[in-house]
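**Q** have a look; sequence and predicted model below, questions after that.
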Amino acid sequence: MIRLLSTKLRDSAHYVNRERSTNQHTLKASKASVLTLVLVLMAMMVVACNSAPDVHLARGRSIEIQVSRPVVKTNMSFLDDEGKHRVVRPRASNRQLAMVEIAVVNRTSTVMPLLIDEEAAELGDRRGERIEALDPFVNSRVVEAADPKEDEFAPLLWGEVQLDRDFQVKGWMIFDVPKGLTLGSVFWNEIEEIIADYVDYFDRG
């Protein structure tokens, strides 16, 4: 072992001068690489700070909700449990559909019974109007042919659910909202009241 170590030291001595020159070039290259990396990371941080997150999270005492940003549509289609093709449209020309994907997570209870209906969630503005969720089965009509985008918002989050601890249920909810309404927050009301904000109300003044 000692002989091998000594050999390594002697062998390395022959390359000291050459390594000094090489190390100088390597050091310059390393500095340039570090500078480039710093600039790239700074650019990524700027983009991250300026980009709104796709999913917003809010926690209560027992549950957690995760909500996507609203997707505005003129209509939406889905296939019901009986295999019927259904279409939902706003009830007036001055209104539009806002689709929100919501996940409800049970963090504490052993089993949590959920009733997800019109009153379970609202969409709107903390300082203004709030719109209750739309019942997709009552407020839709059956059509003969399937829409090409029938599965775009599947599954729907609706009905009674038994949610075990550390499990989640996830799906889309429909809101028939007036055009021009600020879609600033989701107000969750089932089990407990939780608000997930898309906008910073204090920053808006």
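**A** Looks like it arrived, so ask away. The model shown is predicted, which means the values in this text are computed figures rather than measured ones. Residues are numbered from 1 along each chain as shown.
**Q** CA atoms for contacts and neighbours, from now on please.
**A** Fine.
**Q** quick one: the strands in this structure, in order.
**A** 55-59, 63-68, 71-73, 76-79, 85-88, 95-106, 111-116, 121-124, 130-132, 141-143, 159-164, 168-178, 185-188, 194-197 (DSSP state E).
**Q** any chance of JSON lines for these, columns distance to residue 23 and mean neighbour count?
**A** As requested, these are exported to JSON lines (distance: least, C-alpha to C-alpha, whole Å; neighbours: other C-alpha atoms under 10 Å):
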{"stretch": "strand 55-59", "distance to residue 23": "48", "mean neighbour count": "16"}
{"stretch": "strand 63-68", "distance to residue 23": "52", "mean neighbour count": "20"}
{"stretch": "strand 71-73", "distance to residue 23": "56", "mean neighbour count": "14"}
{"stretch": "strand 76-79", "distance to residue 23": "64", "mean neighbour count": "22"}
{"stretch": "strand 85-88", "distance to residue 23": "69", "mean neighbour count": "20"}
{"stretch": "strand 95-106", "distance to residue 23": "55", "mean neighbour count": "21"}
{"stretch": "strand 111-116", "distance to residue 23": "64", "mean neighbour count": "16"}
{"stretch": "strand 121-124", "distance to residue 23": "62", "mean neighbour count": "24"}
{"stretch": "strand 130-132", "distance to residue 23": "66", "mean neighbour count": "20"}
{"stretch": "strand 141-143", "distance to residue 23": "74", "mean neighbour count": "14"}
{"stretch": "strand 159-164", "distance to residue 23": "60", "mean neighbour count": "14"}
{"stretch": "strand 168-178", "distance to residue 23": "56", "mean neighbour count": "21"}
{"stretch": "strand 185-188", "distance to residue 23": "57", "mean neighbour count": "24"}
{"stretch": "strand 194-197", "distance to residue 23": "54", "mean neighbour count": "20"}
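**Q** take a look at this one as well, against the first:
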Amino acid sequence: MVKEENMNNYKFSNSISEENKLLYKDKISKSIEYLKNNLYEYGPGLKNSTLSYVVTKIESQSSNILRIYFEFKEEKNIKSKSGLEYIDIDNNDVIQVRRIINKPKENFPWPIFTLAIISLLIAAIFVSYRVYWMDTDGDNLYLAGRSLWVRSDEPVKQEFITYIGNDVNGNEQYWAISPAKQENNLIFVKLSLINYGSGTVKIVIDEDASTLYDDKSIQYKPINPIERTYSSEKSDNYLVNGFIPLWGPVQLDPQEQVTGMMIFEIPKSSVAEQLKWDAGDLIMFAY
């Protein structure tokens, strides 16, 4: 429960005692000021938004550090789940650490998930892909496994990913995916999976479906685009046209294909060098 008490545009949950409200009032105000002056860390969907804050927990980390937890969300999007972050502030009211644990999002982006599944099914049902029609000479990004051919585009690195889809009311909406850590970027790889065999292939595309290797041979697993998607303001700088997440269960009948994007989060200084495909086949791409 949140107590309807507003001080400098923030509220307290009922778990915060009156004593702590008064004792830490200045530190909370300093923290709120810092958050509102650093909205860019929320990503393109929130950096220009008006946010409301609720102080949910206050705890001492040491004799010199106080940790204050804040729930936050867009004032105009009251139906979304709140994001959560915390500030570590010292005895001199200097911010030492700010960590965003999660960002506001719809209760669950069922329209996006449904659109992704429908797009995969349509691609699988209506796109007949005859392997013998394709010339693969010299194409080291079009490789065969035991039952699948997989075609990979070059990885694309971006600070954020935005794309256009429909909301719960069928209205066109911008959506976004952001790195969980400020020091990271996102990489998306467009993949096409083709069943050239005589039998049906069933695979599940999840965190174990592939592995990305950077120039230091560090491994990264794909992120779940359904869980990480949130509504966004218009942001054409990061717009990925035709974005379809490659995620979830897929069934490919003979001579059918499906195409979509897999997303990874890696440090800004890293370079993608290899991708290993593990779902149904073992295929290695070198970029």
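**A** That came in fine, so what should we check first? It should be emphasised that the depicted structure is a prediction, and the values quoted were computed from it without experimental measurement.
**Q** could I get the TM-score for this pair?
**A** Overlay of the two chains. TM-score (TM-score structural alignment, normalised by the length of structure 1): 0.62; 145 aligned residues with a C-alpha RMSD of 2.4 Å.
**Q** any chance of the strands of structure 1 in TSV, plus distance to residue 36 of structure 1?
**A** Below are the strands of structure 1 laid out as TSV (distance: least, C-alpha to C-alpha, whole Å):
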stretch	distance to residue 36 of structure 1
strand 55-59	31
strand 63-68	35
strand 71-73	38
strand 76-79	47
strand 85-88	52
strand 95-106	39
strand 111-116	51
strand 121-124	44
strand 130-132	48
strand 141-143	58
strand 159-164	49
strand 168-178	42
strand 185-188	40
strand 194-197	36
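**Q** could you say which one of these comes nearest to residue 150 of structure 1?
**A** Residue 150 of structure 1 sits nearest to strand 76-79 of all those, at 4.7 Å, using C-alpha to C-alpha.
**Q** how far away is the closest residue to residue 80 of structure 1 other than its chain neighbours from residue 146 of structure 1?
**A** Closest residue to residue 80 of structure 1 apart from its sequence neighbours, by C-alpha to C-alpha, 6 or more residues apart in numbering: residue 86 at 7.1 Å. Going from residue 86 of structure 1 to residue 146 of structure 1 by C-alpha to C-alpha, to the nearest Å gives 8 Å.
**Q** next: residue 197 of structure 1.
**A** 35 Å.
**Q** tally of neighbours for residue 91 of structure 1?
**A** The number of residues packed near residue 91 of structure 1 is 13, by other C-alpha atoms under 10 Å.
**Q** need the counterpart of it in structure 2.
**A** In structure 2, the residue matched to residue 91 of structure 1 (TM-score structural alignment) is residue 180.
**Q** show me what contacts that match?
**A** Residue 180 of structure 2 makes contact with 100, 101, 102, according to C-alpha atoms under 8 Å, 6 or more residues apart in numbering.
**Q** for burial, what's the neighbour tally of the residue lying closest to the first one once chain neighbours are set aside?
**A** Translated: residue 100 of structure 2. In this structure, residue 100 of structure 2 finds its nearest non-sequential neighbour in residue 85, 4.2 Å apart by C-alpha to C-alpha, 6+ apart. By the measure other C-alpha under 10 Å, the count of residues near residue 85 of structure 2 is 16.
**Q** wait, doesn't residue 85 of structure 2 sit right on residue 67?
**A** No. Using C-alpha atoms under 8 Å, residue 85 of structure 2 is not in contact with residue 67; the gap is 10.2 Å.
**Q** so where does the residue nearest to residue 100 of structure 2 fall, helix or strand?
**A** strand 83-90 (DSSP states H and E).
**Q** list the contacts of that strand.
**A** For strand 83-90 of structure 2, using C-alpha under 8 Å, 6+ apart, the contacting residues are 27, 31, 64-73, 95-105.
**Q** likewise stretch 157-177 of structure 1?
**A** 90-91, 95-117, 122-123, 131-136, 153-156.
**Q** same deal with stretch 114-124 of structure 2?
**A** Under the criterion C-alpha under 8 Å, 6+ apart, residues 244-248, 250-253, 256-260 lie in contact with stretch 114-124 of structure 2.
**Q** chain center to that stretch: distance?
**A** In terms of C-alpha atoms, centre = their mean, to the nearest Å, the gap separating the centre of stretch 114-124 of structure 2 from the centre of its chain is 20 Å.
**Q** which residues in structure 1 does that stretch align to?
**A** Using TM-score structural alignment, stretch 114-124 of structure 2 pairs with nothing in structure 1.
**Q** same question for stretch 53-67 of structure 2.
**A** Stretch 53-67 of structure 2 corresponds to no residues in structure 1, going by TM-score structural alignment.
**Q** the longest helix in structure 2 is where?
**A** When structure 2 is parsed with DSSP state H, its longest helix is helix 110-126.
**Q** and the lengthiest helix in structure 1, which stretch of structure 2?
**A** Ranked by number of residues, the top helix in structure 1 under DSSP H is helix 16-50. Following TM-score structural alignment, helix 16-50 of structure 1 has no partner segment in structure 2.
**Q** likewise for stretch 169-185 of structure 1?
**A** Using TM-score structural alignment, stretch 169-185 of structure 1 pairs with 258-274 in structure 2.
**Q** now do the end-to-end distance for the matching stretch.
**A** 21 Å.
**Q** for residue 37 of structure 1, which of the strands of structure 1 is the nearest?
**A** Residue 37 of structure 1 lies closest to strand 55-59 among those, at 28.5 Å (C-alpha to C-alpha).
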